[in-house]
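In: here are the coordinates; sequence isn't available:
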C-alpha cells in the first residue's frame, strides 16, 4: 500500500472519519490513561506521528505536553489546526519526518502504521529511531494478529503484527 493510496483513501473520507473518531471521547478510557502515563514520563518534545484530525495531539497538549502532529492527509491537518490551534501540525510522511535527528523525547504512533505493508515497516521504524533522542520513547499502537497478514479495514487495507514480529522489527531498528 503506497502512501499515495492511503492519503487518497483517507482524504476521501476525512469528514466521516473525523465525525466518528475525531474526538478524544471516542477513545477508550484505558487508552487515554495509558497514553497520559507514558507522556508524563517524558521530558521534551513529543511527535504524534499519524495524528489524523488531532484528537490525541490536543489531548496531550491539554495536559501540558510539548506535542506536535504530522499526518499524510491535508484535510486532517486542517481540522487539527482548528481543533488545537496552539499546537504545531504539518503534512508529512512517516518515512520522512520533518524532524531533526535525535530531537524528540517521544513518538506517539497510535495505529498510524496499520496501513504500512511489511516491506515498508522497517523504513518507518528506522525513521522513528533517527528522530528520537538517546533514551527516547516510542508508544506504538497496532492490531495484533498473524504478522504481516492484511485484513479489510473501513478505509483501506491494513496489516496485523504479532507482538514477537513487531518486537523483532523494533530491535532491528535499534529500540530496546
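Out: Yep, it's here. Predicted model, so just to flag it, every value in this text is computed and none were measured. Numbering: from 1, shown residues only.
In: please count neighbours and contacts with C-alpha atoms only from this point.
Out: Fine.
In: farthest from the middle of the chain: give me that residue.
Out: Farthest-out residue of the chain from its mean C-alpha position, per Cα atoms, centre = their mean: residue 146, at 21.0 Å.
In: am I right that that residue is in contact with residue 164?
Out: No. At 10.1 Å, residue 146 does not count as touching residue 164 under the criterion of Cα atoms under 8 Å.
In: contacting residues for the residue farthest from the centre of the chain?
Out: Neighbour list for residue 146: 160, 161, 162 [criterion: Cα atoms under 8 Å, 6 or more residues apart in numbering].
In: for it, give its distance to residue 165.
Out: 9 Å (Cα to Cα, to the nearest Å).
In: what's the answer for residue 45, then?
Out: Note on residue 45: its distance to residue 165, by Cα to Cα, is 28 Å.
In: second structure follows, compare the two:
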C-alpha cells in the first residue's frame, strides 16, 4: 500500500529539523505552568491504568515529563531522526518509530494516549482513522488527551526551527470540532480547555475516555 504524501512529507520535514527542534524546545515546559498543569491532570487520570503512549513524541520532552511524574510512558514518532534524538537525550526511556495512522500496538494494551500537538499535520479526512486507532489500543476506561492549535484554517509551513526547510500543513481546529470527532469515534468527552498565552495564540486541549 502506498504511503500518503502527507506522511512522507511530515517525516522528511521533521527529520530535517530534529536537532534544532530539540535544542529550541528543551526546557521550555519549565516556563509553561498551564501546560504542566494540563499534563499533570492527564497523569492523574491515567495513573495506575496501564502504559501510556506519547504519540508524535518528537524529541521526547513531554515523554520525559510524564515519566518524571511517575507514569509508565513511552514515545512513538514518525521521524526516525527525532527518535534518535529522544533516545540520546532520554536513554532510560523507550522510543519507537511509528505512525499514528497504524499503531504497532495490541488492542486494549494502553491506559492512556497523548497526542500533544501531533495531530496538527493530519488532514481532516484522516483524523477519524487516527482516532479509531487510539480507541483500538486503549483499554476500556483509558484516557486520550489531544492538544492542538485552536482556531480555523490551514497554514503551509515551508521552514521552521532554525530556518530548516519543511513541507507540512498546520491545521487549526476548534475544541468543539475535535470533541465531535472523538464522540463519533466512540469516546466520551470529559473536558475541553482553551489556553491563550497571548492575544494572537490559542491552544486547545480535549480529554476523552474510552
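Out: On my side now, so go ahead. Keep in mind the model is a prediction, meaning the values are calculated, not measured.
In: mind checking the TM-score on these two?
Out: TM-score of the superposed chains, computed with TM-score structural alignment, normalised by the length of the first structure, equals 0.92; 174 aligned residues with a Cα RMSD of 1.5 Å.
In: how about the top strand by length along the first structure, which residues of the second structure does it hit?
Out: Counting by DSSP state E, the longest strand found in the first structure is strand 132-141. Matched against the second structure by TM-score structural alignment, strand 132-141 of the first structure falls on residues 138-147.
In: that stretch against the first structure, how far on average?
Out: In this overlay with the first structure, the average offset of stretch 138-147 of the second structure from its partner residues is 0.5 Å by mean Cα distance after the TM-score superposition for the first structure.
In: what comes up buried for that stretch?
Out: For stretch 138-147 of the second structure, a neighbour-count test (16 or more other Cα atoms under 10 Å) marks 138, 139, 141, 142, 143, 144, 145, 146, 147 as buried.
In: same question, stretch 10-25 of the second structure
Out: Applying a neighbour-count criterion of 16+ other Cα under 10 Å, one finds 10-22 buried in stretch 10-25 of the second structure.
In: show residues contacting the longest helix seen in the second structure.
Out: Determined from DSSP state H, the single longest helix within the second structure is helix 5-25. When contacts are defined by Cα under 8 Å, 6+ apart, helix 5-25 of the second structure is touched by residues 58-59, 61, 78-82, 85, 121-122, 160-162, 164-168.
In: C-terminal to that helix, what's the next element?
Out: As assigned by DSSP states H and E, the chain's next helix or strand after helix 5-25 of the second structure is helix 33-46.
In: give me the contacts around that following helix.
Out: With contacts defined as Cα under 8 Å, 6+ apart, helix 33-46 of the second structure is touched by 29, 30, 52, 66, 69, 71, 111, 112, 142, 143, 145, 195.
In: just the buried subset of those residues, written out for ChimeraX, thanks.
Out: Filtering these down to the buried ones (16+ other Cα under 10 Å) takes a single ChimeraX command:
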select :52,66,71,111,112,142,143,145
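In: can you name the two of the contacts of helix 33-46 of the second structure that sit furthest apart?
Out: 30 and 142 (27.3 Å; Cα to Cα).
In: tell me the contacts of whatever residue of the first structure lines up with residue 57 of the second structure?
Out: Mapped onto the first structure by TM-score structural alignment, residue 57 of the second structure lines up with residue 51. Neighbouring residues of residue 51 of the first structure by Cα under 8 Å, 6+ apart: 57, 69, 70, 71, 76, 109, 112.
In: next, count neighbours for the counterpart of the fourth one in the second structure.
Out: Counting by TM-score structural alignment, residue 71 of the first structure corresponds to residue 77 in the second structure. Using other Cα atoms under 10 Å, residue 77 of the second structure is surrounded by 25 other residues.
In: repeat that for residue 48 of the second structure.
Out: Counted with other Cα under 10 Å, residue 48 of the second structure comes out at 12.
In: and for the one 5 residues further on?
Out: A total of 25 residues lie near residue 53 of the second structure under the criterion other Cα under 10 Å.
In: so what does the helix or strand harbouring it touch, helix or strand wise?
Out: Element membership for residue 53 of the second structure, per DSSP H and E: strand 52-55. The contact analysis (3 or more Cα pairs under 8 Å, 6 or more residues apart in numbering; DSSP states H and E) places strand 52-55 of the second structure against strand 73-77, strand 110-116.
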